[in-house]
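K.L.:
Sequence plus the predicted model coming up.
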Amino acid sequence: MSLIAGNLGVVQRTLDACHLAWAVCAGAAAHLYGNRRPIQDIDILIEPGKLSEVVRLLDRQQKVVQFDGQRILWRGIKIFDDLTIRRGRDVYPFVLDADMRSRVRRLPLLGSLVPVLSPEDVLVHKALLARGPEEGKHDIADATAIARRQMLDLDYIQRRLALMRVNGAATNMLARVGVNLSTGG
C-alpha cells in the first residue's frame, strides 16, 4: 500500500502543479464513498486530450510509464482521459466534463489530498458497468455501498444519465442498488 501512496503523491503534486483538471475515480473513489474494500490501484480521470502531456510531465521526473495512447500505467496508478462505456452499438460518454469538474471534491486518500469525482458520478459509472465477482470486479458492490452511505443529488444523476445518453436500463440497475429515480428516493 505504501508504494501506491507514494506514487499517488507524485501524481498529485505533478498534476496540481500544472493546473490540470483531474479526479480519482472507480474503486478508490468507491472506497472513500462507502465500500471499504482494500485499494488495489488508483484510477484517475483527467481532462480529455491531456494524456500525452501527463506522459511528458512524468518523463521529466524520470518516471517510466506505460502508455498505449488510451491510458497511462505507472506503478499502481492508471490515468485515463476517457472512460466511455461501449456496449454493442450503444456508447455512453464518460469524460471529465465541466459538470463533473464542478462537483469534484478534495478528500484525503493514502496521505494525499486529492480531487475525487462526486459520489453520483462514481455511482452512475459503476452501475452502468455492473460487473460483479464473476468478472473479478466490484462495480455492483461499490454502487450499492455508495447508494447506502451517501446523500445523493438525484437531479444531478438524471442529468448525468441524459448527458451519457443512457436509456432505461440504467434506471433499473440504479434501482437494483437502491437508487429509485422515479420516486425521488
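P.N.:
Perfect, I can see it now. Keep in mind that what you see is a predicted model, and the values were worked out from it rather than measured.

K.L.:
can we go C-alpha only for contacts and neighbour counts from here?
P.N.:
OK.

K.L.:
Return the residues in contact with M173.
P.N.:
The neighbourhood of M173, defined by Cα atoms under 8 Å, 6 or more residues apart in numbering, consists of 127-128, 130.

K.L.:
change it to 10 Å
P.N.:
By Cα atoms under 10 Å, 6 or more residues apart in numbering, M173 lies in contact with 124, 126-130, 140, 143, 179-180.

K.L.:
May I see the buried residues of the lengthiest helix in the chain?
P.N.:
For the chain, the longest helix by residue count, based on DSSP state H, is helix 2-17. Of all the residues in helix 2-17, those buried under the rule 16 or more other Cα atoms under 10 Å are 4-5, 7-9, 11-12, 14-15.

K.L.:
How about R37, nearest residue that isn't a chain neighbour?
P.N.:
Closest residue to R37 apart from its sequence neighbours, by Cα to Cα, 6 or more residues apart in numbering: H31 at 6.4 Å.

K.L.:
If you count contacts, what does the helix or strand hosting the one you found end up packed against?
P.N.:
Per DSSP states H and E: H31 is located in helix 26-33. Where contact means 3 or more Cα pairs under 10 Å, 6 or more residues apart in numbering; DSSP states H and E, helix 26-33 is packed against strand 22-25, strand 42-46, strand 105-109, strand 112-116, helix 119-129, helix 139-149.

K.L.:
Below is structure B, check it against A:
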Amino acid sequence: MSLIAGNLAIVQRLLDSDQIVWAVIGGAAAHLYGDRRPLNDIDVLVQRGSLSRVVTLLQHSHKAVQSDGSRVIWRGIKLFEDLTVRCGGLSHPFWLDEPMQHHRRRMPLLGAQVFVAAPEDIVAHKLLLQRGPEQGKHDVADVAGILRRHQLDLTYLTTRLQLMQALEIVRLRLHQLGVALP
C-alpha cells in the first residue's frame, strides 16, 4: 500500500500543479465514505479532454505509463475521463461534469490531500454497475457502507441519476437498501 500512497501523492501534485480538475472515485472513494476495506488501486476521474495532458505530465516526470486513449494506468493509479455505463442498449453518462466538480471535496487519502467525488456520485455509479464478488467487485457492499455512515443529499442524488439517465433503474435499488428518493 505504501507504493500506491507515494504514487497517489505524485499524481495529486501533478494534477493540482497543472490545474487539471479531478476526483477520486470508485472503491477508494467508497473506502473514505464507508467501510474501510483494503484498497488495491485508486481510480481517478479527470475532466474530459485532459487525459492526454495527464499522459504528458507523467511522461515529463519520467514515469512510464500505459494508456489506451480511454484510461491511463500508472503503478496502482488508474485515470479516466469518461466512465459512461452502457447496459441494455442504453448509455448512462458518468464524467466529471459541473455538478460533480461542485460537489467534490478535499480529503486525506494515504497521506495525500485528494479531491473526492461526493458520496452521491459514488452511490449512483456503483448502484448502476451493481457488480459483486463474482466480478471481483464490491459495489453493493460499498454503497451499503456509505449509507451507514452518511446522510445523502437526496436532491443532488436525484439530479445525478437524472443526468446519468438512470433514475428509475437506481431508484428501485436504493429502495431495496432503505433509501426513498423524493
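P.N.:
Yep, that arrived. A quick note: this is a predicted structure, and the numbers were derived from the prediction, not measured.

K.L.:
of all the contacts of M173 of structure 1, which two lie farthest apart?
P.N.:
Spanning the widest gap among the contacts of M173 of structure 1 are L129 and N180, at 17.8 Å by Cα to Cα.

K.L.:
doesn't D121 make contact with L45 of structure 1?
P.N.:
No. Using Cα atoms under 10 Å, L45 of structure 1 is not in contact with D121; the gap is 11.6 Å.

K.L.:
Can you work out which residues contact both of these two?
P.N.:
25-26, 94, 96.

K.L.:
which one of those residues has the most neighbours?
P.N.:
Within those, C25 tops the neighbour count with 26 neighbours, counted by other Cα atoms under 10 Å.

K.L.:
Out of the shared contacts of L45 and D121 of structure 1, which comes closest to L51 of structure 1?
P.N.:
Checking the shared contacts of L45 and D121 of structure 1 one by one against L51 of structure 1 (Cα to Cα), the nearest turns out to be L96, at 12.7 Å.

K.L.:
OK, contacts around the spatially most central residue of structure 1?
P.N.:
For structure 1, the residue nearest the mean C-alpha position is C25 (2.1 Å; Cα atoms, centre = their mean). C25 of structure 1 is in contact with 31-32, 42-45, 79-80, 83, 115-119, 121-122, 125-126, counting by Cα under 10 Å, 6+ apart.

K.L.:
Distance check, the equivalent of it over in structure 2 against H103 of structure 2.
P.N.:
Under the alignment (TM-score structural alignment), C25 of structure 1 pairs with I25 in structure 2. Noted for I25 of structure 2: a distance of 13 Å to H103 of structure 2, by Cα to Cα, to the nearest Å.

K.L.:
How about T84 of structure 2?
P.N.:
From T84 of structure 2 to H103 of structure 2 the distance is 19 Å (Cα to Cα).

K.L.:
which one of the contacts of M173 of structure 1 has the most neighbours?
P.N.:
Busiest of the contacts of M173 of structure 1 [other Cα under 10 Å] is A143, holding 32 neighbours.

K.L.:
And the host helix or strand of A170 of structure 1 against structure 2, how far off on average?
P.N.:
For A170 of structure 1, the host element (DSSP H and E) is helix 168-176. Average distance, helix 168-176 of structure 1 versus aligned residues of structure 2 after superposition (mean Cα distance after the TM-score superposition for structure 1): 1.3 Å.
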